[in-house]
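Peer 1: quick one: sequence plus predicted model below, questions after.
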Amino acid sequence: MRLSSRRRPCSPPKSAFTGFRFPSEVIVVAVSWYLRYNLSYRDVEELLIERGVEVDHVTVFRWVQRFTPLLADAARFARHSPGDRWFVDETYVKVNGVWRYAYRTVDQHGPVIDVLVSARQDAVAARQFFLRALRVLKVRPTEVVTDAAPVYPAVLDELVPSAWHHVVRHANNPIEADHSQLKHRLRPMRGLGTDQTAQLIIAGHAFIQNLRRGHYEPGFDASPELRVATAFSELARVL
């Protein structure tokens, strides 16, 4: 018996939106609203209902959990190169009633480079944070500005020995000012349930900030008011 040499036609890759009842346009709008504005999941639910889209706030939560990392990952290779001067600091966030540390860094141009939510404030957490940032961006800073926390010198000497470690009073104002924007966004959430959710939401907030500031190619040519909407529409088409 001869086997047929005819090849089966290749089926196109499935979209990340396959299997969802609502169209991608509705999903990405809901996700962008939640990440961008000071809204709860119920607020987003009400705004959608006002526009004729009946969706439960639990579904909005699931959309945010599912598509925030996918959208950020789709934009990863269209991110503008970060600067070489990094401002690093950690702030407190409450997760399920327990305080956690959110390590964050920005460069001299303003974009958030990376974030890490950790239960600890020690050399292990600091090392993990820098390893993430260096691995994702594949760029090494020439200067790192931190507070006077004793864990940083040894970690920086190990991972970026060529960088100048700068510790000066008020030198870290850029990242501290950026912390306030994050806290303003987290306030209406009334707490985060898990460390994983906190990591996702804080990273998503940073992603939105960077899009709005024009640090990604998607949406870059749009007016500042339309950058996020334009970028999310472009990114949704490649998921």
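Peer 2: Thanks, I have it. What you see is a predicted model, and the numbers here were worked out from it, not measured in a lab.

Peer 1: rest of the way, CA atoms for contacts and neighbours
Peer 2: Fine.

Peer 1: tell me who's in contact with Val160.
Peer 2: Val160 makes contacts with Arg140, Pro141, as judged by CA atoms under 8 Å, 6 or more residues apart in numbering.

Peer 1: for Val167, see how far away it is.
Peer 2: 16 Å (CA to CA, to the nearest Å).

Peer 1: element containing the most centrally placed residue in the chain, please.
Peer 2: Per CA atoms, centre = their mean, the C-alpha nearest to the average position across the chain is that of Ala203, at 2.6 Å. In the assignment (DSSP states H and E), Ala203 maps to helix 195-212.

Peer 1: ok now stretch 100-116, how far from the chain's centre?
Peer 2: The chain centroid and the centroid of stretch 100-116 are separated by 10 Å under CA atoms, centre = their mean, to the nearest Å.

Peer 1: just the buried positions in that stretch, please.
Peer 2: By 16 or more other CA atoms under 10 Å, the buried positions in stretch 100-116 come out as 100-107, 110-116.

Peer 1: narrow those residues to those in strands?
Peer 2: Cross-referencing those with the strands (criterion: DSSP state E) gives 100-107, 112-116 as the overlap.

Peer 1: please compare the first structure with the one that follows:
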Amino acid sequence: MRQFPLGFREVEELMLERGVLVSHGTVRRWCARFGQICASGLRRRWPRPGDNWHPDEVFVEIDGELKYLWRAVDADDAVLDLLVQNRRDKAAARRFLRRLLRTTLTVPRVIVTDKPRSCRAAHREVMSSVERRSYKGLNNRAENSHRPTRQRERAMKGFRSAGETQRFLAAFNGTSPHFRPRRHLMTAPGHHAETTIRFVIRNQITASGRPAKA
């Protein structure tokens, strides 16, 4: 089975196999509309986030300009939130941490960050009561979470705008983990059964998100 969300070219090829001709722009609009519906529905089914958070930032090139993608995951590798920003200074770190608190509606027990001073300063202002840990290698979990984004970035040959990148990654990070169970921990029949269940859940969510027929 193919994973969701697909690239535009992959969707066009699937439709062409079924004798349906669609334009690149039509596929783009489908992904923008239904991708977020699927991501929002899956997020509502997620369990409560863990109390150990790993925020991190990585640079991305958007239309020839250097931007920073801030992302946070918990101890189970679930993506809590992400935000595309122009900088990686104290103000950017503070904005992202405040956004995390609003999105998750919870406060972590421990926050694991890198060593930049901007992270320390933002932590003191926004989460002063939360334990902060920082030393080499401790935040590898957050750094590894950037890999799917890098893979999709290469497949799409880069991002075109900050707003488009934010919208796409919000949908992509909300759906991609759902279709990527930890296969190395499963038998082949178990993986097939789990994948089938997850596609059924996806179909239920997308069906409930469609507008009613007149």
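Peer 2: It's in. Source: prediction; values computed, not measured.

Peer 1: contacts only, for the residue nearest to the centre of structure 1.
Peer 2: Under the criterion of CA under 8 Å, 6+ apart, the contact list for Ala203 of structure 1 reads Asp114, Val115.

Peer 1: how about Gly41 of structure 2?
Peer 2: Contacts were defined as CA under 8 Å, 6+ apart; by that measure Gly41 of structure 2 touches Ile205.

Peer 1: what do we get in structure 1 for it?
Peer 2: Residue-level alignment of Gly41 of structure 2 against structure 1, with TM-score structural alignment as criterion, gives Ala74.

Peer 1: do you know how far that match is from Arg100 of structure 1?
Peer 2: 28 Å.

Peer 1: how many residues are close by the counterpart of Thr175 of structure 2 in structure 1?
Peer 2: Following TM-score structural alignment, the counterpart assigned to Thr175 of structure 2 within structure 1 is Ile208. Applying other CA atoms under 10 Å, we find 22 other residues in the vicinity of Ile208 of structure 1.

Peer 1: name the nearest residue to Ile208 of structure 1, ignoring sequence neighbours.
Peer 2: In this structure, Ile208 of structure 1 finds its nearest non-sequential neighbour in Arg36, 6.2 Å apart by CA to CA, 6 or more residues apart in numbering.

Peer 1: doesn't His57 make contact with Leu48 of structure 1?
Peer 2: No - in this structure, Leu48 of structure 1 sits apart from His57 without contact. The criterion is CA atoms under 8 Å, and the distance is 10.0 Å.

Peer 1: Pro82 of structure 1: how many residues sit nearby?
Peer 2: Residues near Pro82 of structure 1, counting by other CA under 10 Å, number 21.

Peer 1: skipping adjacent residues, who's closest to it in space?
Peer 2: Distance criterion CA to CA, 6+ apart; nearest residue to Pro82 of structure 1, sequence neighbours excluded, is Asp107 at 6.7 Å.

Peer 1: ditto for Asp84 of structure 1
Peer 2: Closest residue to Asp84 of structure 1 in three dimensions, ignoring its sequence neighbours and counting by CA to CA, 6+ apart: Pro141, at 4.3 Å.

Peer 1: for Phe77 of structure 1, see how far away Thr142 of structure 1 is.
Peer 2: Remark: distance between Thr142 of structure 1 and Phe77 of structure 1 (CA to CA) = 22 Å.

Peer 1: now name the helix or strand holding the counterpart of Ala126 of structure 1 in structure 2.
Peer 2: Aligned against structure 2 by TM-score structural alignment, Ala126 of structure 1 finds its counterpart in Ala93. Take DSSP H and E as the rule and Ala93 of structure 2 turns out to sit in helix 90-104.

Peer 1: list the buried residues in that helix.
Peer 2: Neighbour counts using 16+ other CA under 10 Å place Lys90, Ala92, Ala93, Arg94, Phe96, Leu97, Leu100, Leu101 of helix 90-104 of structure 2 among the buried residues.

Peer 1: show residues contacting it.
Peer 2: 49, 70, 80-83, 85, 107, 117-119, 121-123, 125-126.

Peer 1: if we go to 6 Å?
Peer 2: Residues outside helix 90-104 of structure 2 that contact it (CA atoms under 6 Å, 6 or more residues apart in numbering): Ser118, Cys119, Ala122.

Peer 1: by neighbours, which of these wins?
Peer 2: In terms of neighbour count, Cys119 stands highest of those at 24 neighbours, by other CA under 10 Å.

Peer 1: that one matches what in structure 1?
Peer 2: Aligned against structure 1 by TM-score structural alignment, Cys119 of structure 2 finds its counterpart in Tyr152.

Peer 1: tell me how far its match lies from Leu192 of structure 1.
Peer 2: In terms of CA to CA, Tyr152 of structure 1 sits 28 Å off from Leu192 of structure 1.

Peer 1: out of the buried residues of stretch 100-116 of structure 1, who's nearest Trp86 of structure 1?
Peer 2: Top of the list for closeness to Trp86 of structure 1, among the buried residues of stretch 100-116 of structure 1 and by CA to CA, is Asp107 at 4.4 Å.

Peer 1: what's the counterpart of the closest one in structure 2?
Peer 2: Taking TM-score structural alignment as the criterion, the aligned counterpart of Asp107 of structure 1 in structure 2 is Asp74.
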